[in-house]
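Asks: below is the sequence, then the predicted model.
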Amino acid sequence: METPVRVQLRDTSAVAVSKKLVELRRTGGVVTQGRVLTLIVCAGDARGLEASISAATDASREHPCRVIVVGRGRGDGPSRMDAEIRVGGEAGASEVLILALHGELGDHQESVLVPFLVPDTPVVAWWPNTSPAVPARDPVGRLAVRRITDATNAENPRAAISARLAGYTPGDTDLAWARVTYWRALLVSALDQPPHEPVISATVSGLRTEVALDLLAGWLASRIDCPVQRADGPLRVELRTPTQSIVLGRPQDGRVATLSRTAKPDSLITLARRDSAECLTEELRRLDPDEIYEAALSALPKVEYV
């Protein structure tokens, strides 16, 4: 369905929404059977709602899915559900259900969601803003095989990422981890070049609020047996060996990074900051536990903050 369609249903029910979905599929050719997963976006409130929907629909172009955005409406008053269905156009390869739960219904999100899950497909839950302390114990998190948080958008990002280990369950991950995928790959590639010396110290610097760098420092601490520091300052990573220094740095808002090595010419590499859609797309490629992410969280206490 190329033509964008938006249908709003006020004070509705799961049965009415399901009937409308069937009607749209009949008239527009949307094939639910082609969905590979159900992505639940736990929006909480309206903060960044459209940005989250846009990221989810962009990710659906690689992973066709049903996107269910669930959030709380008015906390007072009678229980009711308002719904919006989006198909075609900016909805990408997905069909998007936006559910606003009012009154006491907001406390029973999992019961509302179950009728809308695509049968025989895995469920992924994503909290783009505030996330539960233990995602796997959250009522919505219990429905999912993969649970994605984003500490970058928390009120206190560093405290949020530090608390992830205590509530970690296999299947958890954070979009901050995907934001440093290319950084990790470039550092591994640089260390894979002669003279193949051990790293004797490492420093990761950048904005205090950029918790992706905290995870990068934790990953280094889990992989190399040497001091790892996390500093506030220019965006860069420096690895020192007995005979050389390897520095990967980029302007804070830039798109091109510089890789410098002692006695060798600098290399320029495209390394823009990854947005939520790109990170979400990467995380949806795997539904099994990410042991390396867990190791990075476990090694955060080893990181020295300076």
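Replies: Received the coordinates, thanks.

Asks: please count neighbours and contacts with C-alpha atoms only from this point.
Replies: Will do.

Asks: which SS state does Thr57 fall under?
Replies: At Thr57 the chain is in helix, as set by DSSP: H, G, I helix; E, B strand; the rest coil.

Asks: nearest residue to the residue sitting nearest the centre point of the chain other than its sequence neighbours?
Replies: Nearest residue to the geometric centre of the chain (Cα atoms, centre = their mean): Leu175, 3.0 Å. Closest residue to Leu175 apart from its sequence neighbours, by Cα to Cα, 6 or more residues apart in numbering: Asp150 at 5.1 Å.

Asks: pretty sure Glu50 is in a helix, no?
Replies: Yes - assigned with three-state DSSP, Glu50 falls within a helix.

Asks: neighbours of it, just the number please.
Replies: With neighbours defined by other Cα atoms under 10 Å, the count for Glu50 comes to 11.

Asks: what about the strands in the stretch 151-300 of the chain?
Replies: 172-174, 201-206, 228-232, 236-240, 245-249, 256-261, 264-270 (DSSP state E, counting those that start in this stretch).

Asks: for Val96, which of these is the nearest?
Replies: strand 172-174 (22.5 Å; Cα to Cα).

Asks: what is that closest one packed up against?
Replies: In this structure, strand 172-174 packs against strand 146-149, with contacts taken as 3 or more Cα pairs under 8 Å, 6 or more residues apart in numbering; DSSP states H and E.

Asks: can you give me the helices in the stretch 51-200 of the chain?
Replies: Counting by DSSP state H, counting those that start in this stretch, the stretch 51-200 of the chain has these helices, from start to end: 109-113, 157-162, 175-178, 181-191.

Asks: Gly141: which of those is closest?
Replies: So among the helices of the stretch 51-200 of the chain, helix 109-113 is nearest, using Cα to Cα, at 8.8 Å.

Asks: who touches the closest one?
Replies: 14, 70, 101, 139-140, 143 (Cα atoms under 8 Å, 6 or more residues apart in numbering).

Asks: again, only using 6 Å
Replies: 139-140 (Cα atoms under 6 Å, 6 or more residues apart in numbering).

Asks: dropping in the other structure now:
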Amino acid sequence: MIIELPDTSTKAIAAELAAARESHSLTTGRVLTLLVAIDDSGADTIDDTLATLRDASFEHPARVLVLISGAPEAATRLDAQVLVATDAGASEVVVMRLYGELTSHLGAVVTPLLLPDTPVVACWPQKAPGHPAGTQLGRIAQRRITNLRRGGSGMTLEDLTAGYEHGDSDMMWSRITPWRGIVASALDRHPGKRVESAEIAGAAGDPSVDLAAGWLASSLGVQVTRCSAHVTGDFPIARLVLHCEDGDVVVAVQDSHTVRISVPGHADSLVAMVERSDAESLAEDLRHLGPDATYERALRGLSGVDVEL
């Protein structure tokens, strides 16, 4: 169900949420408030974002406040939609279009609508701010999630590293979690052998590959070389070679569903791997609301990566 509230106020939105909860017998077991900031960049982009939020909500029922910033020079106005029941998944969603002076006061807009006594998470599924914790929404939230893969704003991993504060994370990091687990498993099959260096190849310009290289550099304490390679399907990493003292451990992605592992002294094995959607990546980020120390170390590890074009 979609309830239209043109030219409205946060007080009217709060009243409508309360009324919808009573009339539709909605549960009140929301586990967090999710603040989502996007630009007014077209109906398709907004619909894709709402679909991602709806799919992620089934694991994390939340009050989702979506802020769409329009023209700052327009007359000040707030138009809202309240989405409940099937249109909102397991959450209750408020889509707010802001115009004029309101585009500069996102924190003040959302404050009256925050759920009491629950964590607050801020998310930028499109353009990532260089310093998430320094934004109005970032100062409210305990956890801040960006999506550099879909940034399109010239942001780089180096910018996120420079602006990092405890509580930051990026969906490209959770996107490669299954692959990182496979790499760790491959090393477990080759215990006691020192890794001397590593080479990782993947899609040119994809920050997930760069971050994977930073993770290897920080975790293994070795020099990592990152180079470009053709990838099959949507998964950005093609091949990893870990040069060990008695031979190479190789993790090669066959397709978006299968990885081949080669370990000295063992027969090659095939392991299933599922390509993660944005909704699945977001759902994982919402499982851990504290600081992600491994992500921080991966960002810092970028300084130990050699990039070959």
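Replies: Perfect, thanks for sending it. If you're wondering where the values come from, they're calculated on a predicted model, not measured in any experiment.

Asks: re the thing from before, the residue nearest to the centre of structure 1 corresponds to which position in structure 2?
Replies: In structure 2, the residue paired with Leu175 of structure 1 according to TM-score structural alignment is Met171.

Asks: ok, Arg25 of structure 1 next?
Replies: So, by TM-score structural alignment, Arg25 of structure 1 is matched to Arg21.

Asks: for its match, give its distance to Arg300 of structure 2.
Replies: 45 Å (Cα to Cα, to the nearest Å).

Asks: and Asp206 of structure 2, what's its match in structure 1?
Replies: Taking TM-score structural alignment, the alignment pairs Asp206 of structure 2 with Glu210 from structure 1.

Asks: for Leu83 of structure 2, same thing?
Replies: Leu83 of structure 2 maps onto Arg86 in structure 1, by TM-score structural alignment.

Asks: and for that match, the neighbour number?
Replies: By the criterion of other Cα under 10 Å, Arg86 of structure 1 has 21 neighbours.

Asks: also Asp87 of structure 2?
Replies: Neighbours of Asp87 of structure 2 using other Cα under 10 Å come to 16.

Asks: which position in structure 2 pairs with the residue nearest to Leu175 of structure 1?
Replies: Match for Asp150 of structure 1 (TM-score structural alignment): Asn147.

Asks: residues touching stretch 22-34 of structure 2, excluding its own?
Replies: With Cα under 6 Å, 6+ apart as the test, stretch 22-34 of structure 2 has contacts from 61-64, 118-122.

Asks: how does it look with 8 Å?
Replies: 20-21, 60-65, 85, 91, 114-115, 118-123.

Asks: filter those down to the buried ones, PyMOL style.
Replies: Applying 16 or more other Cα atoms under 10 Å to the contacts of stretch 22-34 of structure 2 leaves a buried subset, and the PyMOL line that selects it is:
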select buried, resi 20+21+60+61+62+63+64+65+85+91+114+115+119+120+121+122+123
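
Asks: trace Leu99 of structure 1 over to structure 2, please.
Replies: In structure 2, Leu99 of structure 1 lands on Met96 (TM-score structural alignment).

Asks: that match against Arg77, yeah?
Replies: No - contact criterion Cα atoms under 8 Å: Met96 of structure 2 and Arg77 do not qualify, at 10.0 Å.

Asks: tell me which of these two has more neighbours.
Replies: Met96 (25 against 18).

Asks: can you pull the contacts of the more buried one?
Replies: So Met96 of structure 2 contacts 65-68, 78-81 (Cα under 8 Å, 6+ apart).

Asks: cool, Pro251 of structure 1 as well?
Replies: For Pro251 of structure 1, the residues meeting the contact criterion (Cα under 8 Å, 6+ apart) are 234-235, 257.

Asks: quick check, nearest of those to Ser189 of structure 1?
Replies: Ala257 (14.7 Å).

Asks: tell me how far the closest one lies from Pro265 of structure 1.
Replies: Distance from Ala257 of structure 1 to Pro265 of structure 1, by Cα to Cα: 14 Å.

Asks: neighbour-wise, which of those two wins?
Replies: Higher neighbour count among Ala257 of structure 1 and Pro265: Ala257, with 20 against 9, using other Cα under 10 Å.

Asks: what does that one align to in structure 2?
Replies: Using TM-score structural alignment, Ala257 of structure 1 pairs with Val259 in structure 2.

Asks: how about that match, what does it touch?
Replies: 251-253, 270-273.

Asks: quick check: chain neighbours aside, which residue is closest to it?
Replies: Distances taken as Cα to Cα, 6+ apart place Val253 nearest to Val259 of structure 2, at 4.4 Å, with adjacent residues excluded.

Asks: number of residues surrounding that neighbour?
Replies: Count around Val253 of structure 2 with other Cα under 10 Å applied: 25.

Asks: with Ser13 of structure 1 instead?
Replies: 14.

Asks: show me what contacts the equivalent of it over in structure 2?
Replies: Residue pairing (TM-score structural alignment): Ser13 of structure 1 is matched to Ser9 of structure 2. The contact partners of Ser9 of structure 2, taken as Cα under 8 Å, 6+ apart, are Leu78.
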